[in-house]
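Visitor: Coordinates only, no sequence provided:
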């Protein structure tokens, strides 16, 4: 079981790197059971080799040696959200630029609908390397799908690490649309609550198809 989770986490990590959602920094994880999650090894995600093991982290305990400090964000979200099975901490460039404006993507297109009524902004550019900050961030994350950190990237969470990766890509696409609309100078027309609710579907293998796209060509597929 853990070996298959390890493989999935490696696929997720390399997909994020391959598609420019992370660079030297970032990490992803998958819940293993009620007490543990598995986080990718602490290195640039695109460089994680086939078979390279991640680290098992206790949900109710200190971070193991060698685990990156911001992995405490994962721990605090898993503690509060038993429905969450996977988390991504990414550095998508357009969402980063938008956050520097003090903004997060509005719900302007289909892929943005999964974040309705909008991802909150953690208005602090500092790294999250203490438990108190991680706890506060997890509280702000609440029951949503994403949170944007001002000048410091994005956190997405879902039922699996595969879905969390897909959401990271969707949020970056929402940021692309937001920036394009802002640059046009023409007022955008956000989706209504009803439009967003109906559009935010997983029917028709929508997430699975995006996962296949993002992991295409990976040696461990």
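Guide: Received, thanks. Quick caveat, the model's predicted, so the values are computed rather than measured. Numbers count the residues shown, from 1 in each chain.
Visitor: make it CA atoms for all contacts and neighbour counts henceforth
Guide: Noted.
Visitor: now the closest residue to residue 92 other than its chain neighbours, what's its secondary structure?
Guide: Counting by C-alpha to C-alpha, 6 or more residues apart in numbering, residue 92 lies nearest to residue 21, which is 4.4 Å off, once chain neighbours are set aside. Per DSSP: H, G, I helix; E, B strand; the rest coil, the secondary structure class of residue 21 is coil.
Visitor: any idea how far residue 87 is from residue 21?
Guide: Distance of residue 21 to residue 87, computed by C-alpha to C-alpha, to the nearest Å: 14 Å.
Visitor: quick revisit: please report how far the residue nearest to residue 92 lies from residue 140.
Guide: Counting by C-alpha to C-alpha, the gap from residue 21 to residue 140 is 22 Å.
Visitor: the more surrounded of the two?
Guide: residue 21 (25 against 14; other C-alpha atoms under 10 Å).
Visitor: Grab the nearest non-local neighbour of the residue positioned nearest the centre of the chain.
Guide: Per C-alpha atoms, centre = their mean, the C-alpha nearest to the average position across the chain is that of residue 156, at 2.8 Å. Of all residues not flanking residue 156 in the chain, residue 146 sits nearest, at 4.3 Å (C-alpha to C-alpha, 6+ apart).
Visitor: What helices and strands are in contact with the top helix by length along the chain?
Guide: If you go by DSSP state H, the chain has its longest helix at helix 161-184. Packing partners of helix 161-184 (3 or more C-alpha pairs under 8 Å, 6 or more residues apart in numbering; DSSP states H and E): helix 2-18, strand 27-33, strand 86-90, helix 93-100, strand 153-158, helix 206-215.
Visitor: Try it again at 10 Å.
Guide: helix 2-18, strand 27-33, strand 86-90, helix 93-100, strand 146-149, strand 153-158, helix 206-215 (3 or more C-alpha pairs under 10 Å, 6 or more residues apart in numbering; DSSP states H and E).
Visitor: contacting residues around the residue nearest to residue 156?
Guide: Shown in contact with residue 146 (C-alpha atoms under 10 Å, 6 or more residues apart in numbering): 87-89, 114-115, 118-121, 154-158, 164, 167-168, 171.
Visitor: dropping in the other structure now:
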């Protein structure tokens, strides 16, 4: 368990260090079919070495001290046995784009990882009921990412490393989308085809590993330090 705690803390601090969360946001990783570990309920960039996350059951009430929106993680894990980690983030460019009920299109390499589509949750309210969390998880479906209008994003992936990297990719896709729109190039800017996305969204060449190394560089619990 100690190794998983460290992994989760490093992920949380990476998200904070790179501006993908601030005072708000949380991440989790699956322990087994019935349990997951969620980071401490405080600003993620401030989570200290040794500060433990909380074990949450996929089915059942949230433990005391766990943030209300962690029920979103529960509902995703219930529906998606392929999901090993969930990140609830507040990326600033994606937040701006979401206010217009828009999600990034796959216009560049990082956007290609969402070529199967990004869901839109058209509600700016906090998700603090099981019913709302269940609807959100259904909206996410089998996808990797969901944009919450004016309220950040949810990313689901096979591992915490992939979830963190995909969150960074999602924000970069929003950056490109906004810059294309600002330049008035939306008609000229090419959106990648499904075939182009499938070819570009590779995991070969240590793609995720290198970005994880970049995002976690300098972490106080760096296992390679």
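Guide: Now that the structure is in, tell me what you want to look at. All values reported here derive from a predicted model rather than from experimental measurement.
Visitor: re earlier: average distance between the longest helix of the first structure and the second structure?
Guide: Compared with the second structure after the fit, helix 161-184 of the first structure shows a mean deviation of 0.3 Å (mean C-alpha distance after the TM-score superposition for the first structure).
Visitor: Please compute how far the helix or strand that that helix is followed by lies from its chain's middle.
Guide: Sequence-wise, the next helix or strand downstream of helix 161-184 of the first structure (DSSP states H and E) is helix 193-199. Mean-position distance between helix 193-199 of the first structure and its chain equals 22 Å (C-alpha atoms, centre = their mean, to the nearest Å).
Visitor: And helix 193-199 of the first structure, what's buried?
Guide: By neighbour count on 16 or more other C-alpha atoms under 10 Å, the buried set for helix 193-199 of the first structure is 196, 199.
Visitor: mind checking how far the residue lying closest to residue 121 of the first structure once chain neighbours are set aside is from residue 69 of the first structure?
Guide: Spatial nearest neighbour of residue 121 of the first structure, excluding adjacent residues (C-alpha to C-alpha, 6+ apart): residue 148 at 4.9 Å. Separation of residue 148 of the first structure from residue 69 of the first structure (C-alpha to C-alpha): 18 Å.
Visitor: Neighbour count for those two, which is higher?
Guide: When residue 148 of the first structure is set against residue 69 and neighbours are counted by other C-alpha under 10 Å, the residue ahead is residue 148, at 27 against 16.
Visitor: Please report how far the more buried one lies from residue 113 of the first structure.
Guide: Relative to residue 113 of the first structure, residue 148 of the first structure is positioned 16 Å away (criterion: C-alpha to C-alpha).
Visitor: can you check residue 102 of the first structure too?
Guide: Counting by C-alpha to C-alpha, the gap from residue 102 of the first structure to residue 113 of the first structure is 20 Å.
Visitor: out of those two, which sits in the busier spot?
Guide: Each of residue 102 of the first structure and residue 113 has its neighbours counted (other C-alpha under 10 Å); residue 113 has more, 26 against 15.
Visitor: residues in contact with the closest residue in space to the more buried one that isn't next to it in sequence?
Guide: Nearest residue to residue 113 of the first structure, sequence neighbours excluded (C-alpha to C-alpha, 6+ apart): residue 196, at 4.7 Å. With contact taken as C-alpha under 10 Å, 6+ apart, residue 196 of the first structure is in contact with 107-117, 190.
Visitor: okay, now the equivalent of residue 169 of the first structure over in the second structure: neighbour count?
Guide: Using TM-score structural alignment, the partner of residue 169 of the first structure in the second structure is residue 168. For residue 168 of the second structure, the count of nearby residues is 22 (other C-alpha under 10 Å).
Visitor: if I look at the nearest residue to residue 29 of the second structure once chain neighbours are set aside, how far off is residue 103 of the second structure?
Guide: Distances taken as C-alpha to C-alpha, 6+ apart put residue 85 closest to residue 29 of the second structure, at 4.1 Å, once the chain neighbours are dropped. Here residue 85 of the second structure is placed at a distance of 22 Å from residue 103 of the second structure (C-alpha to C-alpha).
Visitor: and the two? which has more neighbours close in?
Guide: Set residue 85 of the second structure next to residue 103 and count neighbours by other C-alpha under 10 Å: residue 85 wins out with 27 against 24.
Visitor: I'd say the residue nearest to the centre of the first structure and residue 167 touch.
Guide: Yes - shown here, residue 156 of the first structure and residue 167 form a contact pair, counting by C-alpha atoms under 10 Å, at 6.4 Å.
Visitor: got any residues that touch both of those two?
Guide: Jointly contacting residue 156 of the first structure and residue 167 under the rule C-alpha under 10 Å, 6+ apart are 87-88, 115, 145-146.
Visitor: Narrow these to those that are buried.
Guide: Of those, these count as buried by 16+ other C-alpha under 10 Å: 87-88, 115, 145-146.
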